[in-house]
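Enquirer: Please find the sequence and the predicted model below.
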Amino acid sequence: MASSEAHLMLSVGLIEKDANGDTLWVWCYPSVTAEVRQILLSKCCLTQDGRELHSFVFGQFRRTWYYITTVEIQEPTALKKVTHFSLVVTTKDFNPEKYAALSRVLCRLYNKHGSPVKMMESYISVLTKGICQSDENGSFLNKNYDVRLAYLAGSLKDVVAQFGMESIILYTALMLKKRIVVHHPRIEALLEFTRALPAFTWHRKDWSILYPYLHLTEVELDDLRQCPGYVAGFTNPEVGNRADLFDVYVNLPDSTITVSPDAKEALAMGKVHKDIGQLMVQSAEDAERTDAQVIKDISTKTKEILASLMSLAAESENSKITVEGLKKHHFPPATENFLFHLAAAERLLRI
């Protein structure tokens, strides 16, 4: 058995919209809880009357990733009285390209046969063998989808190109494990932008902080609050008024970044930030440099900062940094402030 796949893949389900306009959860293997089912229905565009069709969306809820692929029925098909359907895959891992590819194969099988049986056979084949293949409906091979490529798929270069020197605010907020909220009315733009941001802290390779598509419901916000620092995406502009949810607010359509009053001290900028910001902008503006190279440039600078932090920690008792230890070095106030908060984020601070 492909034990890694058995460990990562959790379920596959179907939502259908019929000719009467009714949308129903019609099938699932093996199962999801009633709470998760409600969340998935709310994310599926078929339940949102008058909204545009979103062919693929993803997000997470309670440490479970969901990937929703929506198809408009094209004649001829074995599916009668169904106008659209959404296939929902839930997993433990972040890898949109992998599950989009698998979902396309499963959708073609369901569209052709009008029954979940063939689709479930292919799903189980991936679960147990890491592969499903068919000449007519396409094939899927799990080992083609390295998670590092999923981490690199977002464009940090585009982020820096859009925000220029202000990108340093996003970098600093992520380094200090602050709460970033992003608004854009278009889901696709929201997904593309938010998934890129964790790459600012490539040394952590932590996409569990990403909540790319949320609604302002208490059940989702309660889940979000369990994460001390996050990147959260909302299509609802009302989130801009929810200062309790963010340290940094990004209005994507307006290309503006706002720091909340409570976070201004921690995110105070100095020469160290200016140097990093200039490096990021120069790297992103270089037409010859790829997204991966931009990430590497930023990561190299980050490693230098972390090495300095570790050397400061090594000087101190229990390899922990203290306020007194920082003051001995007579850093500029903004640099000292940054190193203090970074030590806290990296668990190197002794209070």
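Expert: In hand now; what should we look at? Bear in mind the structure is a predicted one, so any value in this text is a computation, not a measurement. Numbers count the residues shown, from 1 in each chain.
Enquirer: CA atoms for contacts and neighbours, from now on please.
Expert: Fine.
Enquirer: Thr201 contacts Thr172, doesn't it?
Expert: No. In this structure Thr201 lies outside contact range of Thr172 using C-alpha atoms under 8 Å: 9.4 Å.
Enquirer: any idea which element Phe85 lies in?
Expert: Assigning secondary structure by DSSP states H and E places Phe85 in strand 82-91.
Enquirer: Can you list the neighbours in contact with that strand?
Expert: Strand 82-91 is contacted by residues 8-19, 40, 44, 46, 64-73, 99, 103, 107 when judged by C-alpha atoms under 8 Å, 6 or more residues apart in numbering.
Enquirer: Restricted to strands, list these.
Expert: Members of the contacts of strand 82-91 lying in strands (criterion: DSSP state E): 9-18, 64-72.
Enquirer: Out of the residues you listed, which end up buried?
Expert: Buried by 16 or more other C-alpha atoms under 10 Å: 9-17, 64-71, out of these.
Enquirer: Can you identify the element that follows whichever helix in the chain runs longest toward the C-terminus?
Expert: Using DSSP state H to define each element, the chain has its longest helix at helix 291-315. Following the chain from helix 291-315 toward its C-terminal end, the next helix or strand by DSSP H and E is helix 323-327.
Enquirer: separation between Arg195 and Lys98?
Expert: Using C-alpha to C-alpha, to the nearest Å, one gets 15 Å for the distance from Arg195 to Lys98.
Enquirer: Neighbour count for these two, which is higher?
Expert: Neighbour count, other C-alpha atoms under 10 Å: between Arg195 and Lys98, Arg195 has more, with 26 against 20.
Enquirer: How about the contacts made by the residue nearest to that one when sequence neighbours are not counted?
Expert: By the measure of C-alpha to C-alpha, 6 or more residues apart in numbering, the closest residue to Arg195 outside its immediate chain neighbours is Gly154, 5.6 Å from it. Under the criterion of C-alpha under 8 Å, 6+ apart, the contact partners of Gly154 comprise Glu192, Phe193, Arg195, Ala196, Leu197.
Enquirer: List of residues touching the longest helix of the chain?
Expert: Contacts of helix 291-315 with the rest of the structure, by C-alpha under 8 Å, 6+ apart, involve 152, 155-157, 199-203, 276, 279-280, 283-284, 319-321, 325-326, 339, 343, 348.
Enquirer: hold the first one in mind and look at this next one:
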Amino acid sequence: MTTLVDISLEDSISIFEKDLNSDVLLTWCFPSINDQLRQVLLNKTSLEKEKISLNFSFSKYKNTWIYIHTTSIDHSSGTIPESLKRVAAFSICITRNHFNPEKYSSLASILSNVYLALGDCSKLLECQLRVINRGQFDVGALGKFVDSSFDVRRSYLATSIKDVIRLFGEEIILIWSAMAMKKRVVVYSEKLISLLKVIRALPLFVFHRQNWNILRPYVSINDLEIKDLQSTGIYCAGFVDPSIKSRDDLYDILIDLSSKEVSISSYSKDQFVLGSFHKDLLRFMLESLDNDEVSDQALIKGLNMKMKELLSKLESLKEDDGKITLESLESRKLPNGMSTFLFNIANAEGLNG
């Protein structure tokens, strides 16, 4: 008897295969996905490229998180299932509605083991249903998955915030400012693995929001994904295509991991005037690097305290109607650039209603 389960449309598993003739097809999916998501998944697998990326990747399209594990098939092993005899490589694509790369890296890896060993989609369906109904499954030597073993809080802290600060030095204050003011952030790297490591850490600079949904960790430059990106308004988006550097219509700041430089868009330079608050905050972050007693968690807590102090200052600057306007801030004769910065922070934190 078949058990009926309530499966979200965002909880899918798909298999894309590249055959020995270099043709790429979606060979199995449960449940079904729309044509747009299908195209995005195909873009992310890299199977259509001459050089296939075998790194685990994660990305986001609309409200759907995408996790992909790609496997190359060694036909010299002699143990390939009959159904995979004409397959050069395949990608297991998992879609979910939440962020947890470690969880889905583990799940995708085990499902890849199962498919490589058996070449049987029905076994993947069985694993999918057991995850949904029981939160776990065990396929013996091929792997065991237990959903409750993966705390999302560990996933938030997977990349050290101190490592990111060390990487950019004094320019880290521009990254903090962009995150605090909810600006459009683009991160470029030649290597996908480096891109994903750094971009997932950026929400740590504004941890009080605990919002990883602003991430678009890996975006391909095509009309479908760029339109989706623009529709979100505010984002941290990652690219491995160097042409993104010339698209300053898509970012307020560009973080280049290859050169370790941060560039401000010509349209946004007036938003990034630095004052005494920024200098004090930068000093706090840089000094933490030389202090072994300051852990990542302690640094994040310190940044939260600095933001709390700033918000208390903003509360005291509210007008009688409870609003904070740029005009009212400018009338207070604040230091150069501080009025714009405070107004942006007020809007980002929802202090104007």
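Expert: All right, it came through fine. These numbers were taken from a predicted model, which means no experiment stands behind them.
Enquirer: Can you calculate the TM-score here?
Expert: The TM-score (TM-score structural alignment, normalised by the length of the first structure) is 0.92; 343 aligned residues with a C-alpha RMSD of 2.0 Å.
Enquirer: what ranges do the helices span in the second structure?
Expert: For the second structure, applying DSSP H gives helices covering 35-45, 101-118, 121-134, 152-156, 161-168, 172-180, 192-199, 223-232, 276-289, 296-316, 326-330, 338-348.
Enquirer: mind putting these in CSV, distance to Glu261 of the second structure included?
Expert: Formatted as CSV, those follow (distance: least, C-alpha to C-alpha, whole Å):
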stretch, distance to Glu261 of the second structure
helix 35-45, 26
helix 101-118, 27
helix 121-134, 43
helix 152-156, 24
helix 161-168, 7
helix 172-180, 10
helix 192-199, 14
helix 223-232, 23
helix 276-289, 16
helix 296-316, 22
helix 326-330, 30
helix 338-348, 22
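Enquirer: out of these, nearest to Trp28 of the second structure?
Expert: Shortest separation from Trp28 of the second structure across these is recorded for helix 121-134, at 7.1 Å, computed as C-alpha to C-alpha.
Enquirer: buried set for that closest one?
Expert: Of the residues in helix 121-134 of the second structure, those scored as buried under the neighbour-count criterion (16+ other C-alpha under 10 Å) are Cys121, Leu124, Leu125, Cys127, Gln128, Leu129, Val131.
Enquirer: which non-adjacent residue is nearest Thr69 of the first structure?
Expert: In space, not counting the residues next to it along the chain, Thr69 of the first structure is nearest to Phe56; the distance is 4.5 Å by C-alpha to C-alpha, 6+ apart.
Enquirer: try Thr194 of the first structure
Expert: Distance criterion C-alpha to C-alpha, 6+ apart; nearest residue to Thr194 of the first structure, sequence neighbours excluded, is Pro212 at 5.9 Å.
Enquirer: Matching the one you found against the second structure, which residue comes up?
Expert: With TM-score structural alignment as the matching criterion, the partner of Pro212 of the first structure in the second structure is Pro217.
Enquirer: Look up how far Tyr67 of the second structure lies from its match.
Expert: Plainly put, Pro217 of the second structure is 11 Å away from Tyr67 of the second structure if you go by C-alpha to C-alpha.
Enquirer: Count the residues that sit near Val186 of the second structure.
Expert: Using other C-alpha under 10 Å, the number of residues around Val186 of the second structure comes to 27.
Enquirer: Run through the residues that contact it.
Expert: Contacts of Val186 of the second structure by C-alpha under 8 Å, 6+ apart are Tyr235, Cys236, Ala237, Gly238, Phe239, Leu250, Tyr251, Asp252, Ile253, Leu254, Ile255.
Enquirer: which residue lines up with the first one in the first structure?
Expert: Aligned by TM-score structural alignment, Tyr235 of the second structure pairs with Tyr230 of the first structure.
Enquirer: do you know how far the closest residue to Gln133 of the first structure other than its chain neighbours is from Val126 of the first structure?
Expert: In space, Gln133 of the first structure comes closest to Ser139 once its chain neighbours are excluded; the distance is 3.9 Å by C-alpha to C-alpha, 6+ apart. Spatial separation of Ser139 of the first structure from Val126 of the first structure under the definition C-alpha to C-alpha is 10 Å.
Enquirer: next one: Ser42 of the first structure
Expert: Using C-alpha to C-alpha, one obtains 27 Å as the distance from Ser42 of the first structure to Val126 of the first structure.
Enquirer: any idea what Leu191 of the first structure aligns with in the second structure?
Expert: Counting by TM-score structural alignment, Leu191 of the first structure lines up with Leu196 in the second structure.
Enquirer: For the closest residue to its match other than its chain neighbours, list the residues it contacts.
Expert: Distance criterion C-alpha to C-alpha, 6+ apart; nearest residue to Leu196 of the second structure, sequence neighbours excluded, is Pro217 at 6.2 Å. By C-alpha under 8 Å, 6+ apart, the contact set of Pro217 of the second structure is Phe58, Ser59, Lys60, Leu195, Leu196, Ile199, Arg200, Cys236, Ala237, Gly238, Phe239.
Enquirer: pretty sure the first one contacts Trp65?
Expert: Yes. With contact taken as C-alpha under 8 Å, Phe58 of the second structure and Trp65 are classed as touching, separated by 7.2 Å.
Enquirer: what's the matching residue for Asp138 of the second structure over in the first structure?
Expert: Looking across to the first structure (by TM-score structural alignment), Asp138 of the second structure lines up with Gln133.
Enquirer: Could you tell me how many residues sit around the nearest residue to Ile52 of the second structure once chain neighbours are set aside?
Expert: The spatially closest residue to Ile52 of the second structure, leaving aside those adjacent along the chain, is Ser46, at 5.5 Å (C-alpha to C-alpha, 6+ apart). For Ser46 of the second structure, the number of neighbouring residues by other C-alpha under 10 Å comes to 15.
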